[in-house]
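Student: Sequence first, then the predicted structure:
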Amino acid sequence: MLQSKQSEAFLAVAEMGSFELAAEKLCITASAVTLRVQSLEKSLGHILIIRERPCRVTHTGQELLQYLQHSRLMQQSLMQHLMGKTATSEFYKVTIASNADSLATWLLPALQEILLQQRIALELKIEDQTQTHTLLEAGLVNACISTENQAMKGCLAQPLGKMIYRMVATPEFCRTWFQQGINRASLKVAPAVIFNHKDHIHTEIMQKHFGLKPNTYPCHYIPSSTAFVEAIQLGLGFGMLPEFQIGNHLVTGELIEIIPEASTEIILYWHHWKRQSAQLEQLTCHILQKAQQTLN
């Protein structure tokens, strides 16, 4: 049986990254935190925390961390369901995992009305759209936006709509790097702009249409949706932008679609637990309605 004080100490260290910060969070001494974590490790027979700066959890510690975070989230959902909200807050807390492009474009305007009306305090976790459902599976979020169309056990997956991406660059960039046309040779030397190493849209297109494997051409990695757009507009490279962020730049000539056949549709789904609080149920209905209007 897990002891609550020991589990609380381990959870604080794992999330804060140090025994000192965990002690401040729990309002106890760092030595007390250390003793509780050591006692938990002894009772389980496993090392849970690697004492570094910052502290890291071991593989066993990661399993326990996910269990405790899942349990905490389930308890919060139960209390919200039974009481409407936690006793210390006027707001209902909802945790959602989203891809960065949705957050940068349509998500907040779609949620604005329901967040204000229902006094929902939103906590967002940002992950690649192919990975967000793993956060739901781990119990770290109440719902997520994902490209996965199959719901896991105990959950529902409902279609939101699609985001369309196009390969674009500035006219000046094209004049500099594509004087001899856009082909395998020119793409091997022209710098690309990619969101991060989990973003496979660009690399899959390069390999499919031009036989170029990752790491065979220069890349800027810009893990911010707004800075990503800015990098392309500044002529630092070419890349895949959602139509939401392209806007009318193709019409004005500020951007050029350089590879029309690279146009890609990403279908998004809303995943959530079948049993959810009244507030999350209303948020689900609202986002499904707004997404149908925005993404389709």
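Tutor: Received the coordinates, thanks.

Student: can we go C-alpha only for contacts and neighbour counts from here?
Tutor: OK.

Student: Can you give me the buried ones in stretch 201-219?
Tutor: Buried residues in stretch 201-219, defined by neighbour count with 16 or more other CA atoms under 10 Å: 201, 202, 203, 204, 205, 206, 212, 219.

Student: how about the strands in the stretch 51-200 of the chain?
Tutor: Remark: strands assigned in the stretch 51-200 of the chain by DSSP state E, counting those that start in this stretch are 56-57, 92-98, 120-126, 143-146, 155-169, 192-194.

Student: Export the ones you listed to a markdown table and append columns for mean neighbour count and distance to residue 113.
Tutor: Below are the strands of the stretch 51-200 of the chain laid out as a markdown table (neighbours: other CA atoms under 10 Å; distance: least, CA to CA, whole Å):
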| stretch | mean neighbour count | distance to residue 113 |
| --- | --- | --- |
| strand 56-57 | 20 | 39 |
| strand 92-98 | 22 | 15 |
| strand 120-126 | 16 | 10 |
| strand 143-146 | 28 | 18 |
| strand 155-169 | 20 | 18 |
| strand 192-194 | 23 | 33 |
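
Student: in the helix or strand hosting residue 283, what counts as buried?
Tutor: In this assignment (DSSP states H and E), residue 283 forms part of helix 278-295. For helix 278-295, burial by neighbour count (16+ other CA under 10 Å) applies to 279, 280, 283, 284, 286, 287, 288, 290, 291, 294.

Student: now it and strand 120-126, what's the angle there?
Tutor: Helix 278-295 runs at 60 degrees relative to strand 120-126, counting by axes from the mean of the first three to the mean of the last three CA atoms, to 10 degrees.

Student: Give me the packing partners of helix 278-295, helices and strands only.
Tutor: Judged by 3 or more CA pairs under 8 Å, 6 or more residues apart in numbering; DSSP states H and E, helix 278-295 is in contact with helix 107-117, strand 155-169.

Student: can you state the direction angle for that helix and helix 107-117?
Tutor: 150 degrees.

Student: Contact partners for the spatially closest residue to residue 94 that is not a sequence neighbour?
Tutor: Excluding its sequence neighbours, the residue lying closest to residue 94 (CA to CA, 6 or more residues apart in numbering) is residue 122, at 5.2 Å. Residue 122 is in contact with 93, 94, 95, 96, 115, counting by CA atoms under 8 Å, 6 or more residues apart in numbering.

Student: try this one side by side with the last:
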Amino acid sequence: MEIPLDLARTLAAVIDEGTFDAAARRLHITPSAVSQRVKSLEHQLGRVLVVRSKPARPTEAGAAIVRLARQLALLEHDALAEFGSGDYDSEEGGVTARPVSVPLAVNADSLATWFLAALERVVQRHPVVFDLHRDDQDFTAGLLESGTVMGAVTSQATPVAGCLVRPLGVMRYEAVATPGFAERWGVADERRRDALATAPVVDFDRRDDLQREYLVGRGVDADRPPRHYVPASNDFATAIKLGLGWGLLPAFQSAGELERGDLVRLGGSPVDVPLYWQQWNLRSPLLDAIAGAVIAEARSELRA
């Protein structure tokens, strides 16, 4: 059995774009032609490959085909680069090849602080665009397993099947609040565990366990406090800085305010989150360049 590569690329376009119509626009063909290609591939392989929902999503078999198409696109880019048509022209400043799209997964706090600086260095040297998927660091590895992304910042130290893993460093979080909030609710007094049980807390979303972990460490029932949910990293930090509640912030987002007295520490042990870089185990100069930039930036910004 062989997999027609043009049909595999069409399926990947449907999954990337979310609909058959959007894939047709990207491929410069009609939606009917996209549908016919996908049906033909399903017929040849004897499997349903895509769930025709909005957005479209791959079945388990379809995910394997999408992963193959993305790997081929990356390897094709690297091969063209060896012919001298894969990098920016450093003297003229122009692009000599169509950028390849590289999907990556990253946690919200890394994305809001240090991660984009690493990607900026990559795009200065390579014709590449990034399709970033934001998720909690405990879940980004799942996007590697499904083939959705080629590389990920994750808290998972064990390599995903078919992937390489390298340590990035530790992101340290401290519990903080505004002085007014701390005084009103008494949360800065380490002797008053009851205060943390009643004071409003800010969580990123319902999968955010950082504040829960901190409360457990302080001997507090983590289910008792009322919660705000603010699912964007910068807005999460802003909610704490405005006094909506207390929460855990990395130094990137709190050092200046702590120094000025606009925020105060609530005591207790900080929460350290080790981060790792995982990527597909392919011999790809582009993927290796991305990994090198991410690792260098992380090691200059995160705790060892």
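Tutor: Arrived safely, thanks for sending. As the structure is a computational prediction, the values presented were derived from the model and not from experiment.

Student: Fetch the TM-score of the aligned pair.
Tutor: For this chain pair, the superposition-based TM-score is 0.82 by TM-score structural alignment, normalised by the length of structure 1; 289 aligned residues with a CA RMSD of 3.1 Å.

Student: picking that back up, have a look at how far, on average, the helix holding residue 283 of structure 1 is from structure 2.
Tutor: When structure 2 is superposed, helix 278-295 of structure 1 averages 2.4 Å from its matched positions, counting by mean CA distance after the TM-score superposition for structure 1.

Student: what does that helix contact?
Tutor: Identification of contacts with helix 278-295 of structure 1 by CA under 8 Å, 6+ apart yields 81, 84, 92, 94, 106, 110-111, 114-115, 118, 120, 158-163, 270.

Student: one more time with 6 Å, if that's ok
Tutor: If you take CA atoms under 6 Å, 6 or more residues apart in numbering as the criterion, helix 278-295 of structure 1 is touched by 110, 160, 161, 162.

Student: burial count for residue 11 of structure 2?
Tutor: By other CA atoms under 10 Å, the residues close to residue 11 of structure 2 number 29.

Student: Tell me if it really is in a helix.
Tutor: Yes - per DSSP: H, G, I helix; E, B strand; the rest coil, residue 11 of structure 2 lies within a helix segment.

Student: Contact partners for it?
Tutor: By CA under 6 Å, 6+ apart, residue 11 of structure 2 has no neighbours at all.

Student: now do 7 Å
Tutor: Counting by CA atoms under 7 Å, 6 or more residues apart in numbering, residue 11 of structure 2 touches 38, 66.

Student: Any figure for the gap between the nearest residue to residue 214 of structure 1 once chain neighbours are set aside and residue 86 of structure 1?
Tutor: Distances taken as CA to CA, 6+ apart put residue 203 closest to residue 214 of structure 1, at 6.0 Å, once the chain neighbours are dropped. Distance, residue 203 of structure 1 to residue 86 of structure 1, by CA to CA, to the nearest Å: 45 Å.

Student: before we move on, what about residue 47 of structure 1?
Tutor: 34 Å.

Student: same check, this time on residue 149 of structure 1
Tutor: Per CA to CA, residue 149 of structure 1 is found 33 Å from residue 86 of structure 1.

Student: Counting residues, name the longest helix you see in structure 2.
Tutor: Under DSSP state H, the helix in structure 2 containing the largest number of residues is helix 60-82.

Student: Just the residues contacting it, thanks.
Tutor: Contact partners of helix 60-82 of structure 2, identified using CA under 7 Å, 6+ apart, comprise 8-9, 11-12, 47, 49-50, 86-87, 100, 146-147, 284-286.

Student: same thing but 6 Å
Tutor: Contact with helix 60-82 of structure 2 is made by 8, 9, 12, 49, 50, 86, 147, as judged by CA under 6 Å, 6+ apart.

Student: so can I have a markdown table of the residues you listed showing neighbour count and distance to residue 258 of structure 2?
Tutor: Formatted as a markdown table, the contacts of helix 60-82 of structure 2 follow (neighbours: other CA atoms under 10 Å; distance: CA to CA, whole Å):
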| residue | neighbour count | distance to residue 258 of structure 2 |
| --- | --- | --- |
| 8 | 22 | 52 |
| 9 | 22 | 51 |
| 12 | 25 | 47 |
| 49 | 23 | 52 |
| 50 | 21 | 50 |
| 86 | 24 | 46 |
| 147 | 21 | 41 |
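
Student: if I pick the closest residue to residue 178 of structure 2 other than its chain neighbours, what's in contact with it?
Tutor: Nearest residue to residue 178 of structure 2, sequence neighbours excluded (CA to CA, 6+ apart): residue 263, at 4.5 Å. Residues near residue 263 of structure 2 by CA under 6 Å, 6+ apart: 177, 178, 257.

Student: What does residue 263 of structure 2 correspond to in structure 1?
Tutor: For residue 263 of structure 2, the aligned position in structure 1 is residue 255, judged by TM-score structural alignment.

Student: can you name the farthest residue from the center of structure 1?
Tutor: Ranked by distance from the centre of structure 1 (CA atoms, centre = their mean), the top residue is residue 180, with 38.6 Å.

Student: Counting neighbours, what do you get for the residue nearest to it when sequence neighbours are not counted?
Tutor: Excluding its sequence neighbours, the residue lying closest to residue 180 of structure 1 (CA to CA, 6+ apart) is residue 186, at 7.5 Å. The local packing of residue 186 of structure 1 (other CA under 10 Å) involves 15 other residues.

Student: and residue 186 of structure 1, what pairs with it in structure 2?
Tutor: So residue 186 of structure 1 corresponds to residue 195, using TM-score structural alignment.
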